[in-house]
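In: Quick one: sequence plus predicted model below, questions after.
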Amino acid sequence: MNFHKSFQTIDTQVVGEAFRIIVQSPIMLMHEDILEADHQLNTQFEDTKQQLLNEPRGHRGMNGCLVLPSAIASYRLLFFQHAASTSFKYEALVATLTALIEQGTVELSKNNTYSIETVKGVYEANAKLSEKRDAVLSVHLILKPAYLEGEQVIIDNERRYMVVEKPRQIKAIVLEELAEISTWGLLESEKYSTADGIIMYEQLDGSVRSVTFERDGYILRSPGVDSTLALIAVLGEEAVKKNDSIFDSSIEIIQKHEAGYEIALTGYITGIHQFVVDREDPLQHGFIIV
């Protein structure tokens, strides 16, 4: 064995989606400006990012998070991801805040409100803690509504989604229909190549069940915060009080505020890892199977 790299990570999941928070790695960013730091992260360190995201250490559904000190917020959060994934996910705010609080690496706020600096702006999150204040029960976010532009739904003036009702040939959005759902998603992703994702939905009593395909046809492992906002824009607030995934996770709208919709999500730490890279490993950069 001849190790020439090592990484330490905290892995988490939020409503089924996996996030890998980098604790120690060769990635070193010293920029005061977050846009400069983000540019360096997304144009350099390609080997390291592949080793952290790709199999056998990661997988197609893994999302990378880098937590740094911030001069204007509780912490700074940068993202790196697979090419077909969106460059920003609200679930990552929940994943990182949960891990930082439960690992004792962020100072506890007296009012349980934390600010997170990202390239999209500074977001506020309210953490509901256990009685001993050592576990995060949920993280509350208030999100701006999405809007329609032609046949696409726009999230945060940036991310674009197609929203399509379940076709008749698919009996229901359930795991038993996964093969046919997957085939449909691959074809639709090619058809709507300008969209960041395709959302298939079916309406239920008082809720919606949906499945979201990313740009390469990969099925998102959660109901998706973006997807929930997109469905509200298309179907209305009354129809989308809850968005269920094909994997039985869900996102509920807690209430509507003047600024947008309040949601509450719970993150869970799934592992604390140390990874290494052997110089002689022929698969050290990994691979991806969608």
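Out: All right, it came through fine. A quick note: this is a predicted structure, and the numbers were derived from the prediction, not measured.
In: Please count neighbours and contacts with C-alpha atoms only from this point.
Out: OK.
In: Residue 105 in helix, strand or coil?
Out: For residue 105, the secondary structure call by DSSP: H, G, I helix; E, B strand; the rest coil comes out as coil.
In: distance of it from residue 55?
Out: Per CA to CA, to the nearest Å, residue 105 is found 28 Å from residue 55.
In: Give me the more crowded residue out of these two.
Out: Comparing residue 105 with residue 55 by other CA atoms under 10 Å, the one with more neighbours is residue 55, at 18 against 10.
In: Please identify the helix or strand for residue 227.
Out: In this assignment (DSSP states H and E), residue 227 forms part of helix 225-235.
In: And the strands in the stretch 101-250 of the chain, which stretches?
Out: 113-118, 121-129, 136-143, 147-149, 152-155, 159-165, 197-204, 207-214, 242-244, 250-257 (DSSP state E, counting those that start in this stretch).
In: Tell me which of these is the most buried.
Out: Mean neighbours per residue, mean count of other CA atoms under 10 Å, is largest over the strands of the stretch 101-250 of the chain for strand 242-244, with a mean of 25.
In: Just name whatever secondary elements that one is in contact with.
Out: strand 207-214, strand 250-257 (3 or more CA pairs under 8 Å, 6 or more residues apart in numbering; DSSP states H and E).
In: The next helix or strand along the chain from the last one vs strand 250-257, what angle?
Out: To tie it back to what came earlier, the one meant is strand 250-257. Later in the chain than strand 250-257, the nearest helix or strand by DSSP H and E is strand 260-265. Between strand 260-265 and strand 250-257, the angle comes out at 140 degrees (axes from the mean of the first three to the mean of the last three CA atoms, to 10 degrees).
In: Comparison target below:
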Amino acid sequence: MNFKRMINVVGVHAAGERNDVITGGVLDVPGNTIFDKMKYLETQADDIRKMLLQEPRGSVTQCVNLVLPSSNPEADAGFVIMESEFYPPMSGTNTICTVTALLETGMIPMQEPVTRLTLEAPGGLVRVEAQCKDGKCVSVKFSNVPCFVFALDKFIEVPGLGTLKVDVSYGGMIYVLADAQALGFSISPDEAADLVSVGENIKAAAAEQVPAVHPENPEIHTINQTLFAGPVRDDPEGKRSRNGVIVSPGRLDRSPCGTGTSARLAVMHARGQIKPGERLIHESIIGTEFIGEIAETLTIGDRQGIRPNITGSAWITGFHQYVLDRTDPFPTGFTLSDTWRKNK
């Protein structure tokens, strides 16, 4: 064997979205906080992300999480989220997958029927309550970072669409939310390609026309996701709606999206459409569900916001050892525009 690197990864999906978890082969990363560690990886060690997520080892439809020690005394561990083109400060499905992998592999001891733990994400501390039975992490409820609205009913100009009314909010990533029905979408699987094309154009236009900077961390800025919001309808358990989130470089999130659900809850609360404690059953394009609810209202800088709880489940799909041969001509992989779309 002539390997330069070997990385152990647990394969996991949450509600259909693949978010693998690195459990071995990377020791620690420089930085005092997990946000610092994320910035180091982004600027000094991006080869890890590229090796695992770009071809020929990875694909555009997956993310990967790097579990790291946390210096925060309240946290049991930290994790950095790596997406195809971006290091987000927070992700719901990646949190659910990371918790499931940590508990089911014994990296953090599982307590039945409930395991409580705290993770440090780049965006802040995330409190977790995992329902566990017979060695299985049945579901994960996490208390997200504070979420808030940047703009309601903002008009933007989108090439090919004209004037479009959107909302902009932060749910752990910065989202532009568009009315799916007004654009002729029902968010069904046969619309996936069109949703991606339109969504990327909306995101590019909104990012240029609606400046968005986190009031407490200016390094978190710029709209980076589009959420197509379906109609809200009453449900015996609360409110129910379907949504579709477009992830760069141009694909649909397979899950209902935890940060997208949080961003939508912030908008709905700002409009008086949902109250603390009331549930939102959020559906994905493939019919999987997350449950979102507002745990508390709070202030973020000069903005009023919420802290949402998101509940979902994940499943381990496999255990992988990714290796890098010293003679491999693609140590950091490659991308092709047939699947790795270029932003317009």
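Out: Looks like it arrived, so ask away. Values in this document were obtained by computation on a predicted structure and should not be read as measured data.
In: what's the TM-score here?
Out: Superposed pair, TM-score by TM-score structural alignment, normalised by the length of structure 1: 0.85. Supporting alignment: 286 aligned residues with a CA RMSD of 2.8 Å.
In: still on that earlier bit, buried sites along the helix holding residue 227 of structure 1?
Out: Within helix 225-235 of structure 1, the residues scored as buried using 16 or more other CA atoms under 10 Å are 225-234.
In: same question, stretch 65-75 of structure 2
Out: By neighbour count on 16+ other CA under 10 Å, the buried set for stretch 65-75 of structure 2 is 65-70, 75.
In: Looking at those residues, spot the one nearest residue 227 of structure 2.
Out: Of all those, residue 227 of structure 2 sits closest to residue 65, with 22.6 Å by CA to CA.
In: so that closest one touches residue 26, yeah?
Out: No - using CA atoms under 8 Å, residue 65 of structure 2 is not in contact with residue 26; the gap is 11.5 Å.
In: Quick one: list the elements packing against the helix holding residue 227 of structure 1.
Out: Short answer (3+ CA pairs under 8 Å, 6+ apart): helix 225-235 of structure 1 packs on helix 90-102, strand 147-149, strand 152-155, strand 159-165.
In: which other residues reach the shortest one?
Out: Just to be clear, that refers to strand 147-149 of structure 1. The contact list for strand 147-149 of structure 1 (CA atoms under 8 Å, 6 or more residues apart in numbering) reads 153-155, 230, 233-234.
In: Also stretch 182-200 of structure 1?
Out: 84-86, 152, 159-166, 210-219, 227.
In: now with 6 Å?
Out: The contact list for stretch 182-200 of structure 1 (CA atoms under 6 Å, 6 or more residues apart in numbering) reads 160-166, 210-215, 217.
In: same thing with stretch 209-229 of structure 1?
Out: In contact with stretch 209-229 of structure 1 (CA under 6 Å, 6+ apart) are residues 15-17, 84, 146, 185-186, 189, 196-202, 243-245.
In: related to what we said a few turns ago, just name the closest of the contacts of stretch 182-200 of structure 1 to residue 259 of structure 1, please.
Out: residue 160 (20.8 Å).
In: so who does that closest one touch?
Out: Counting by CA under 6 Å, 6+ apart, residue 160 of structure 1 has contacts 153-154, 195-196.
In: Serialize those residues to CSV and add fields for distance to residue 279 of structure 1.
Out: CSV is the format used below for the contacts of residue 160 of structure 1 (distance: CA to CA, whole Å):
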residue, distance to residue 279 of structure 1
153, 46
154, 44
195, 39
196, 36
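In: Work out the gap between stretch 112-131 of structure 1 and the centre of the chain.
Out: Averaging C-alpha positions (CA atoms, centre = their mean, to the nearest Å) puts stretch 112-131 of structure 1 15 Å from its chain's average.
In: Onto which residues of structure 1 does stretch 310-327 of structure 2 map?
Out: Aligning stretch 310-327 of structure 2 against structure 1 (TM-score structural alignment) gives residues 263-280.
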